[in-house]
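# Below: sequence and its predicted model.
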Amino acid sequence: MIIASFLIILAIFLIVGLASARQATGERTDYYLAGQSVSPWLTGLSAVATNNSGYLFIGVIGYAYATGLSALWLMFGWIVGDYIGSTFIHKKLRNATGVTKEASFASVLSRWYGDDFIYWRRIAAVVMVVFLGAYAAAQISAGGKALEGVLDIDPRIGAISVAAMILAYSIAGGIRASIWTDAIQSISMLIALIILAIVAFYDQGGLGEAFAAMQPLDEGRYMNLLPQPDELVGTGALAFGFFVLGWLAAGFSVVGQPHVMVRFMALDDENNMQRTRAWYYGFFILFYILAAGLGLLSRLFLPELASGDTELALPRMALELLPDVFVGLILAGIFAATMSTADSVVLSCSAAITHDLTPSRMEHPYLLKGATAAVTVGALAIALSGSQSVFTLVILAWSTLAVAFAPLLTLYALNRRVSETVAIGLMIGGIAIALVWRYGLGWHGGIYEGLPGIFIPLAIGWALSRPATTAEKKRGSVEQPAE
């Protein structure tokens, strides 16, 4: 029954993705941006599914299991930091996409004020292909591990299945297929979390009884809202402040993620951004409350995981508490989370190759789809190789993309103008700072490396930039003819 319910839900995902091909035109702006015709609710649900991926089902729940109530700071920082960025960046990025007529994240940034930062764009494309490619491999691998954890199936079979589904509907419908499937995957993810949360709380006798049972854990520290000393760099209020700022920076880092931001670039009208954000943050908050709650609850049901792999908490709880048909739904939810990010990442890599990296841009539909197929096969090969060095790279993918792109995009959104040399320096400098922070100083455990990696280059960039002139601002707000 687990396998049957799981396969039925996967079949629905595939049918929805393939159905999107009926609206495809074959043009590059349609393949990579759905012709900028995506409705607010689809944009919001797609962005939240892409943003949260297996990180929500596996990482957040495992983190809450291990750290206790202080995991709420992750939720607070991530959502508030993301929201701060959205208040002044998302709408301007959508507007710039319409003005430049470009179809990729890097190309829009490179032509923001009417110029073309060719060298910056090529370097940005390399960064995206390397780190997004590793990111895609991790998501494909996560799908295989989910099958192994619940059904004891060879993880390579699961990885191949994820890659095959992504390849089928992404080639058929491009980003429109990705967005349509993301939306239904968001709904399935939310239903899976709600069902498990209701059953788990009911089994404990309700909210009050469950939280009372957690009070004595870890000698009373488990339900302490303040982070534990081993989560901080230093002691006292200053250390706590940097801890919170680090999570805020992690949330703000979303503006540097090409595979997430392209969703807002594909919105039908920049004036619909407020409605889009309502859908996005409504689901975002629900997801995090449910994930954090399940992470805390899992400590009561699975105390043995405290000395093992805490990231297995969700599938293990499902197997212990739910009928087989709902275990299949949970497994499909985990699969949905991994696919909703993997397909987005694959398409962003494809856009970087066809639009930014090659000497001349690829326009033919078969070349665009061929690039998508090549990226998918490459990511699958990396996932099947099991290379630990690659998965170490994946840990850095989020922060590296953030420090590479968030400073420049923030300056542009604040109407500042920089030269191409400065733009390249900000990107390379941000990556260098993040690497030194993590590997040289080892401070990433208490202070997220994106905090210095974003805001030091941002401060330097502000000093080396100048205000955009009235004419330059006009070029950023008045539609230009296509080249």
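Here it is on my side, so go on.
# drop to CA atoms for contacts and neighbour counts, all remaining ones
Will do.
# Now Phe57: closest residue in space, sequence neighbours ignored.
Residue nearest to Phe57 in three dimensions, not counting chain neighbours: Ile334, with 6.3 Å by Cα to Cα, 6 or more residues apart in numbering.
# go on, Ala103?
Per Cα to Cα, 6+ apart, closest to Ala103 is Thr29, 5.3 Å.
# sorry, back to before: distance check, the residue nearest to Phe57 against Ile9.
12 Å (Cα to Cα, to the nearest Å).
# re the thing from before, got the contact list for the helix or strand hosting the residue nearest to Ala103?
Thr29 is part of helix 28-33 when elements are defined by DSSP states H and E. With contacts defined as Cα atoms under 8 Å, 6 or more residues apart in numbering, helix 28-33 is touched by 24-25, 35-36, 102-104, 173-176, 262-263, 265-266, 347, 351, 363-365, 368.
# Quick one: buried ones out of those?
Buried subset of the contacts of helix 28-33 (neighbour count, 16 or more other Cα atoms under 10 Å): 24, 35-36, 102-104, 173-176, 262-263, 265-266, 347, 351, 368.
# re earlier: state the distance from the residue nearest to Ala103 to Ile179.
Separation of Thr29 from Ile179 (Cα to Cα): 15 Å.
# and those two? which has more neighbours close in?
Taking other Cα atoms under 10 Å, Thr29 and Ile179 do not tie; Ile179 has more neighbours (31 against 19).
# try this one side by side with the last:
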Amino acid sequence: MTTGGIETFITFGVYLLFLMAIGVYFYVKTDTHEEYILGGRGVGYWVTAMSAQASDMSGWLLLGLPGAVYLSGLKQIWVIIGLTIGTYINWKLVAPRLRMQTEEHEALTIPTFISRKSNDTKGYVKTFSAIVILFFFTIYSASGLVSNGKLFESLLGIDYRLGVLIGGGTIIFYTFLGGYLAGVWTDFFQGILMFFAIIIVPVVAYFAVGGSGAIDVAMTQKNISINLLKYPEALSIPVIISGLGWGLGYFGQPHIIVKFMSIKSVDELWKARLIAMVWVVISLIGSIAIGLTGIALYKTVQDPEKIFIYMIGKLFNPWVAGVLYAAILSAIMSTISAQLLVASNTLTEDFYKYIVKREKSNKELIWVGRICIIIIFVIATLLAMNPNSEVLSLVSYAWAGFGAVFSPVILFVLYKKEIYWKNILISMTVATVTVILWNQSGLGKIIYEIVPGFLMNVIVLYILEKINKDKK
């Protein structure tokens, strides 16, 4: 069943052409390898803020969270609180030091930075870090392509696999040509579109249903409440710890923290932080409001995660609806492009540059990066060709993997003057094993695996640093 019409076709077409035009523009503007993978460290604070948050929230903000609220009120409030706190701490404690120290060590990727800061001359830490990034980001990108395909299928009625190729092909086009700058500038416009949509839809819905009274009645009829006291399980210690634990993942998400490395000046980070926090808080409130007003608009829906799509189709004329549908596409695309770029940069910087020993030109490195984007995209697309692919269930798993493996290490590396590379390698390995075993044993259903993985990383790294401090 399709929701959109010819207007959505036209809107999507214009929108995709606009994104590709950005790619062409920055293809002409990009001359050096550093510009291609990090924007030459000259990105403004507005673009940095919007790009980081658009890449972060993805389709979860417009699809997952409203669907969860529609089903059970604010049972997911701990995740929301955890993400909000994590966002602020990331901008406050990680961003300034990461921007300065990566430039001091001439590092363009996270694996290279960790390796150089810990004096890993043999490259073991860098190699392990790069493998983790490549594995999880390929899966992450595939899950985004699945969402892309389903969106095109439900809105335009086209074949799911064709939808994967159209959406993914557009991302590849502008990312392949324009690199990092094309990615952050498309993220900037996508972030604005997402913000606009997440405000206007619940406001229109609120007045359409007749205000808060009608929403309260509908919630009572469906036995849904925003009062957590009516959901004892939501107040249990494991649920609270697991929800807040999502915030621990921010410090280790390469596609988010790489944005800190590219800002023009450390002095502009406080402005970016302010913009980012306003965007996050208002967007999360808007997302919750979508779920609550949706309860009053629809007694039942076939797929709760599509409540935002259903509301747009019911409340707006086709042309406005087409623009708002594009916001959902934006949420998905912004994350995939950021992930593809980080994975490509990892292959180029952390493997190719050190395997091929001869002198390499900027042009050669840029084209190697573009080829790597194609390779990763092909693998991710093959994984996404099955509409029922299980990669979607691995999104939270990947967040836990990055958060447990990288978050403690990033904090230690940034705030310690010296750190021993072998200690990092051991702690990262322990964290990886902990996350995998915790998830596979089913314990992740009790407490989110990022929590034990993060704690094991911190404990092991702290103890080893105390034991081996004389080896630095």
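On my side now, so go ahead. Just so it is clear, the model here is predicted, and its values are computed rather than measured.
# Mind checking which of the buried ones among the contacts of helix 28-33 of the first structure land in helices?
173-176, 262-263, 265, 347, 351, 368 (DSSP state H).
# isn't Trp247 of the first structure right up against Trp73?
Yes - in this structure, Trp247 of the first structure is within contact of Trp73 by Cα atoms under 8 Å, at 7.4 Å.
# ok, these two, which is more surrounded?
Neighbour totals were compared for Trp247 of the first structure and Trp73, and Trp247 leads with 25 against 17 (other Cα under 10 Å).
# Spell out for me which residue occupies the centre of the second structure.
Nearest to the geometric centre of the second structure sits Asp56, at 3.3 Å (Cα atoms, centre = their mean).
# Now do the same contact list for the residue mapped onto Trp73 of the first structure from the second structure.
In the second structure, Trp73 of the first structure lines up with Trp78, judged by TM-score structural alignment. Contact partners of Trp78 of the second structure, counting by Cα under 8 Å, 6+ apart, are 239-240, 242-244.
# rerun at 7 Å
With Cα atoms under 7 Å, 6 or more residues apart in numbering as the criterion, the residues that contact Trp78 of the second structure are 240, 243-244.
# would you turn these into JSON lines with distance to Glu349 of the second structure?
Formatted as JSON lines, the contacts of Trp78 of the second structure follow (distance: Cα to Cα, whole Å):
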{"residue": "Ile240", "distance to Glu349 of the second structure": "39"}
{"residue": "Gly243", "distance to Glu349 of the second structure": "35"}
{"residue": "Leu244", "distance to Glu349 of the second structure": "34"}
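# Let's see which of those end up in helices.
240, 243-244.
# What is the neighbour count of the equivalent of Met333 of the second structure over in the first structure?
Counting by TM-score structural alignment, Met333 of the second structure lines up with Met339 in the first structure. Residues near Met339 of the first structure, counting by other Cα under 10 Å, number 30.
# ok so Met339 of the first structure is a strand residue?
No - counting by DSSP: H, G, I helix; E, B strand; the rest coil, Met339 of the first structure is not part of a strand but helix.
# Would you confirm that Ala192 of the first structure contacts Ile334?
No - applying Cα atoms under 7 Å, one finds Ala192 of the first structure not in contact with Ile334, separated by 9.0 Å.
# Now Tyr124 of the second structure: closest residue in space, sequence neighbours ignored.
Nearest non-adjacent residue to Tyr124 of the second structure, counting by Cα to Cα, 6+ apart: Leu425, 7.5 Å away.
# That neighbour - how many residues pack around it?
21.
# Also Ile379 of the second structure?
Ile379 of the second structure: 14 neighbours (other Cα under 10 Å).
# How about it: what's its closest non-neighbour residue?
Ile379 of the second structure's closest residue in space is Thr138 (Cα to Cα, 6+ apart), at 7.3 Å.
# in what helix or strand does the residue mapped onto the one you found from the first structure lie?
By TM-score structural alignment, Thr138 of the second structure lines up with Gly133 in the first structure. Using DSSP H and E, Gly133 of the first structure falls within helix 118-151.
# helices and strands around that helix, which ones?
Judged by 3 or more Cα pairs under 7 Å, 6 or more residues apart in numbering; DSSP states H and E, helix 118-151 of the first structure is in contact with helix 105-110, helix 155-203, helix 324-351, helix 365-385, helix 388-413, helix 420-435.
# I'd like to know how far the counterpart of Thr175 of the second structure in the first structure sits from Val390 of the first structure.
By TM-score structural alignment, Thr175 of the second structure lines up with Ser170 in the first structure. Here the criterion is Cα to Cα. By it, Ser170 of the first structure lies 24 Å from Val390 of the first structure.
# try Ala381 of the first structure
11 Å.
# If you count surrounding residues, which of the two has more?
Val390 (18 against 15).
# ok so, going back, surely the match of Thr138 of the second structure meets Ala379?
Yes - counting by Cα under 7 Å, Gly133 of the first structure does reach Ala379; the two are 5.9 Å apart.
# how close does Ile447 of the second structure sit to Val239 of the second structure?
7 Å.
# err, Ile467 of the second structure, not the other one
Distance, Ile467 of the second structure to Val239 of the second structure, by Cα to Cα: 35 Å.
# When those two are compared, which one has more neighbours?
Comparing Ile467 of the second structure with Val239 by other Cα under 10 Å, the one with more neighbours is Val239, at 20 against 11.
# residue contacts, the alignment partner in the first structure of that one?
Matched to the first structure by TM-score structural alignment, Val239 of the second structure sits across from Phe243. Contact analysis of Phe243 of the first structure by Cα under 7 Å, 6+ apart lists 232, 446-447.
# Of the residues you listed - the most surrounded one?
Counting by other Cα under 10 Å, top hit in the contacts of Phe243 of the first structure: Ile447 with 26 neighbours.
# Distance check, the residue nearest to that residue when sequence neighbours are not counted against Ala239 of the first structure.
Nearest non-adjacent residue to Ile447 of the first structure, counting by Cα to Cα, 6+ apart: Gly246, 5.1 Å away. Here the criterion is Cα to Cα. By it, Gly246 of the first structure lies 10 Å from Ala239 of the first structure.
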